[in-house]
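1. Any chance you could fold what I've pasted below:
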Amino acid sequence: MEIQWRKSSKSTDAEGNCLEVAILDGEILMRESDDPSVIIRTSRAKLRAFIEGAAAGEFDDLA
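-> The predicted structure is shown next:
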């Protein structure tokens, strides 16, 4: 089965640093387009918690 990777329409190939996501067997897969051999696997619930935390500013001190 070939993984169907997706990226945001706001990402462009010229930037060379796009986050791509896919779903495989119920898991969320993530990778950076400039290093596609490294794949992070997580669940929908964990990804949702991370996105909600980022939107709430929980990680602002890391930038």
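2. can we go C-alpha only for contacts and neighbour counts from here?
-> Fine.
3. Secondary structure element holding Ala45?
-> helix 44-55 (DSSP states H and E).
4. Assumed Pro36 was part of a helix.
-> No. The assignment for Pro36, made by DSSP: H, G, I helix; E, B strand; the rest coil, is strand rather than a helix.
5. Could you also give me the structure for this second sequence? I'd like to compare it with the first:
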Amino acid sequence: MTDAPDTEAQDKARKEREKEELYALDISGVEWRSAPGTEQHEERVEIADLPGGAVAMRSSLEPETVLRYTEAEWRAFVLGARDGEFDLEPSVRNGGVAAE
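-> You can find the predicted model right below:
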């Protein structure tokens, strides 16, 4: 029989170490890319590949603020986006029709 709480604690500690290592990386030389068709002056999300399958993400409007995701986190996000988990409810702000 395995001790589940101990395994959970080890998992949490491992994930914390991974994040610490990820944020300790020097990413000053990474190559940032954005969606095709966006102009340099347009607001856009930029992505950079990091070692071990990790990914960095930033806004072109605030390039000094960089979020970093482990490979597992990024995979979960991409799969969730493909499944529509982050779809916006129609609103005037995102091209929908205002509620009456």
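6. Post the TM-score for the overlay when you can.
-> The TM-score (TM-score structural alignment, normalised by the length of the first structure) is 0.74; 62 aligned residues with a Cα RMSD of 2.1 Å.
7. Show me what the helix holding Ala45 of the first structure packs onto, helices and strands only.
-> On a contact count with 3 or more Cα pairs under 8 Å, 6 or more residues apart in numbering; DSSP states H and E, helix 44-55 of the first structure meets strand 27-32.
8. Sort out which residues of the strand it packs on are buried, please.
-> Using 16 or more other Cα atoms under 10 Å as the test for burial, strand 27-32 of the first structure gives Ile28, Leu29, Met30, Arg31, Glu32.
9. So for the first structure, the centremost residue is which one?
-> Within the first structure, the residue whose C-alpha comes closest to the C-alpha centroid is Met30; the distance, by Cα atoms, centre = their mean, is 4.1 Å.
10. That residue matches what in the second structure?
-> Residue pairing (TM-score structural alignment): Met30 of the first structure is matched to Met57 of the second structure.
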